[in-house]
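Next one to model:
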Amino acid sequence: MRGTLSTHANDRLRAYVQAHGDRSWTPAELTELARLRDAYLTARRAERANAA
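Below is the predicted model of the structure:
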């Protein structure tokens, strides 16, 4: 099941951005976007570390 954590994190990030649409980002939305991105990057790093 390699890639599962980052795949799910990426799916959540992608869904958040797609649901947002073309309107301007609020500070709260940018904070949530950063949180989701950090979750994705953390999952990718963990997967790479476990693969080594």
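
rest of the way, CA atoms for contacts and neighbours
Noted.

now the helices for this structure?
In the chain, the segments counted as helices under DSSP state H are 4-20, 27-51.

Please spell out which residues along the shortest one are buried.
To tie it back to what came earlier, the one meant is helix 4-20. Buried positions in helix 4-20, judged by neighbour count with 16 or more other C-alpha atoms under 10 Å: Leu5, Ser6, Ala9, Asn10, Arg12, Leu13.

starting at the chain centroid, how far to that helix?
The offset between the C-alpha centroid of helix 4-20 and the centroid of the whole chain comes to 5 Å, using C-alpha atoms, centre = their mean, to the nearest Å.

Here is a second sequence; please produce its structure as well for comparison:
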Amino acid sequence: MNGIIFALIASAFAIWALIAVANSKLSTNKKILWFALIILVPFIGPIAYWFRYKY
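Predicted coordinates:
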């Protein structure tokens, strides 16, 4: 049960990060790199985006 909750939270965070990247003013190349990072590294990618562009 804990694994399912963790997966749902990680998925929601990844979806949020993908939407945030799509709506950002980053260049196309940077957007592609962030999309790849978020999709290929599902939990670390969104956290990296959060810390990189929110702080």
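
Can you calculate the TM-score here?
After superposition, the two chains reach a TM-score (TM-score structural alignment, normalised by the length of structure 1) of 0.46; 36 aligned residues with a C-alpha RMSD of 2.1 Å.

re earlier: what's the most distant pair in the buried residues of helix 4-20 of structure 1?
The two members of these with the most space between them (C-alpha to C-alpha) are Leu5 and Leu13, at 12.4 Å.

quick one: common contacting residues for those two?
Common contacts of Leu5 of structure 1 and Leu13, defined by C-alpha atoms under 8 Å, 6 or more residues apart in numbering, comprise Tyr40.

Not counting the longest helix along structure 2 itself, show me its contacts.
If you go by DSSP H, structure 2 has its longest helix at helix 2-23. In this structure, residues lying in contact with helix 2-23 of structure 2 by C-alpha under 8 Å, 6+ apart are Lys31, Trp34, Phe35, Ile38, Ile39, Pro42, Phe43, Gly45, Pro46, Tyr49, Trp50.

correct me, but the fifth one touches Tyr49?
No. The pair Ile39 of structure 2 and Tyr49 fails to qualify as a contact (C-alpha atoms under 8 Å) at a distance of 11.9 Å.

Same drill for those two, tell me which one is more crowded.
Tyr49 (20 against 17; other C-alpha atoms under 10 Å).

roughly how far is whichever strand or helix holds the more buried one from the heart of the chain?
Under the assignment given by DSSP states H and E, the secondary-structure element containing Tyr49 of structure 2 is helix 44-54. Its chain's C-alpha centre lies 7 Å from the corresponding centre of helix 44-54 of structure 2 when counted by C-alpha atoms, centre = their mean.

Would you mark the buried spots in it?
For helix 44-54 of structure 2, a neighbour-count test (16+ other C-alpha under 10 Å) marks Gly45, Pro46, Tyr49 as buried.
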